[in-house]
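Chemist: this one's structure only:
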């Protein structure tokens, strides 16, 4: 049973004439007859007495009119409610992050974006990099932080800053008093909290691999996220490696440049075809916040 069948039934019941019902519904008379016939077959009873001169409702047809009218009314109300819901639905804007530093950067940006776009519904994803890339390509998020060397190739990349490869340690760690450190020095620098490739850009992972290769297994703590690495580093349990973007620094940590390494580009990747006005506002506010923190 569908609404087309019910609309045909109610029109014929009101006009008691198939030709007039077809004209009202703007379909052919055979189409109306077909809808009535399939409805009667589904219900297992005749709804109309038909003759060459007249059409009239059967007893079952009279009973069914009240049900058909209620069903059509509910159907119309449901469609209207759904249209209202779509009209008042907030603009969803998804952002992908890999660390608390990136989340902290977003807080003032979102505050200012909310003032400019009151109807926005911000959605934040803090998950591994590979998953973020999938969400971006599927349209679940519209923008994500990334290092250029690991940015999705099929999206637009926009640079925000350059970062230097650095050793990161607590302020009371033995490495903390150095102004710069070398790879060989870090091989002897105690326990390291190491991130797997999606957590760190490829060039940093290569350096990390060199350092890990010179350590005993008990001197390496493998971590699933940047948050775990930072927690162990802040606690003084280990040092770690990171691309030091000053605007993303975590409190209580020392960032020591790593000798013999090249700077890394940090920015955002986004799909230019989605939410263009809000995306432009977001990127402008993000760049302004980066300049404030520089």
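Modeler: That came in fine, so what should we check first? Keep in mind it's a predicted model, so treat the numbers as computed, not measured.
Chemist: C-alpha from now on. contacts and neighbour counts both.
Modeler: Will do.
Chemist: wait, residue 294 sits on residue 247?
Modeler: Yes - at 6.2 Å, residue 294 and residue 247 qualify as touching, with contact defined as C-alpha atoms under 8 Å.
Chemist: Look at those two and report which has more neighbours.
Modeler: Neighbour comparison, residue 294 and residue 247: the larger count goes to residue 247, with 18 against 10 (by other C-alpha atoms under 10 Å).
Chemist: need the contact list for the more buried one.
Modeler: 101, 105, 290, 293-294 (C-alpha atoms under 8 Å, 6 or more residues apart in numbering).
Chemist: ok, now how distant is residue 177 from residue 254?
Modeler: 9 Å (C-alpha to C-alpha, to the nearest Å).
Chemist: neighbour count winner among the two?
Modeler: Neighbours per residue (other C-alpha under 10 Å) separate residue 177 from residue 254, with residue 254 holding more: 24 against 11.
Chemist: try it against this one:
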């Protein structure tokens, strides 16, 4: 079934005359007849009752009339959408993140980008860590936004740092540490911890978690796969946690305390190339301006 067959059917249904339908479509009478016969064969029904003196829609033809109109209308709408220049050009930029907080942090950057590149249509995707860099390498993503990975993680891409993020200790508002202005790792080493599942943790987090865990038994730790889940367990009093500052959900129920002796972590953008991709270049520049300006 194709749109030309449907157009022939609709024309004959309108004029109830094959010759007039052919004239309206600027084709020959036999061509219209052939298309109707082909359509009837595909649908396995008769669409018209034909005699030497008249043409009428069958009951099946009347039922199919609505479907044919809808299909042709959808086809025409699709052609109009891409057939002219009135709607302007569309520029796309595919950005991947492996957690929602990193994606949410891009809101101000994308707002700035919208003002300078109004034709841009960003495509944001939250993708599991084990797939995201393969998608970047295969060209399914223009950029991956996240923390700088360990040199042991082989990533065939360039990296641009856009911000340094401090590590913080988070605890429930009722915890004894909640009133502290800053902490050191030695101040919290005896606490119970809520931590990222090890394979999910970025290098900076994994190193800090390793220092905190030491040789303590597994019963003293709770593991989660997201910062949101960690925050829930921290609020419920299962323990405290150590996270990059902006991964911590903004809630008054949680106290975040700067860690004085833990290095800030690098946050940035992985990409293959800026050549031939001005939108990506503008995105990286806007991200650096917006995220560097944040007090994170």
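Modeler: All right, it came through fine. Small disclaimer: the values here were computed from a predicted structure and weren't measured.
Chemist: now what about the TM-score between them?
Modeler: For this chain pair, the superposition-based TM-score is 0.62 by TM-score structural alignment, normalised by the length of the first structure; 271 aligned residues with a C-alpha RMSD of 5.1 Å.
Chemist: ok so, going back, out of the contacts of residue 247 of the first structure, which end up buried?
Modeler: Buried by 16 or more other C-alpha atoms under 10 Å: 101, 105, 290, out of the contacts of residue 247 of the first structure.
Chemist: What is the nearest of the contacts of residue 247 of the first structure to residue 43 of the first structure?
Modeler: residue 105 (62.8 Å; C-alpha to C-alpha).
Chemist: which residue packs closest to that closest one, ignoring adjacent ones?
Modeler: residue 248 (6.9 Å; C-alpha to C-alpha, 6 or more residues apart in numbering).
Chemist: ok, now residue 38 of the first structure?
Modeler: Once flanking residues are discounted, residue 38 of the first structure sits nearest to residue 5: 7.9 Å by C-alpha to C-alpha, 6+ apart.
Chemist: So which other helices or strands are in contact with the helix or strand that neighbour falls within?
Modeler: Using DSSP states H and E, residue 5 of the first structure maps to helix 3-15. Secondary-structure packing of helix 3-15 of the first structure (3 or more C-alpha pairs under 8 Å, 6 or more residues apart in numbering; DSSP states H and E): helix 18-25, helix 29-43, helix 59-88.
Chemist: mind listing the strands for the first structure?
Modeler: Using DSSP state E, the strands found in the first structure span residues 48-50, 55-57, 91-97, 120-126, 143-147, 156-170, 192-195, 220-223, 239-244, 253-257, 264-270.
Chemist: just checking, what packs against the third one?
Modeler: Put plainly, it is strand 91-97 of the first structure. Against strand 91-97 of the first structure (3+ C-alpha pairs under 8 Å, 6+ apart) you get strand 120-126, strand 143-147.
Chemist: Please identify the deepest-packed of these.
Modeler: Ranked by mean neighbour count, these are led by strand 143-147 with a mean of 26 (mean count of other C-alpha atoms under 10 Å).
Chemist: From the chain's centroid, how far away is it?
Modeler: 13 Å (C-alpha atoms, centre = their mean, to the nearest Å).
Chemist: mean per-residue distance, it to the second structure?
Modeler: Averaged over the aligned pairs, strand 143-147 of the first structure sits 2.7 Å from the second structure after superposition, using mean C-alpha distance after the TM-score superposition for the first structure.
Chemist: okay, the angle between that strand and strand 91-97?
Modeler: Between the axes of strand 143-147 of the first structure and strand 91-97, defined by axes from the mean of the first three to the mean of the last three C-alpha atoms, to 10 degrees, the angle is 20 degrees.
Chemist: hang on, the earlier thing: contact partners for the residue nearest to residue 105 of the first structure?
Modeler: 101-102, 104-105.
Chemist: what's the closest of those residues to residue 229 of the first structure?
Modeler: Using C-alpha to C-alpha, those come closest to residue 229 of the first structure at residue 101, 12.5 Å.
Chemist: So what's the residue count around the closest residue to residue 203 of the second structure other than its chain neighbours?
Modeler: In space, and not counting its chain neighbours, residue 203 of the second structure is closest to residue 150: 5.5 Å by C-alpha to C-alpha, 6+ apart. Neighbourhood size, residue 150 of the second structure [other C-alpha under 10 Å]: 11.
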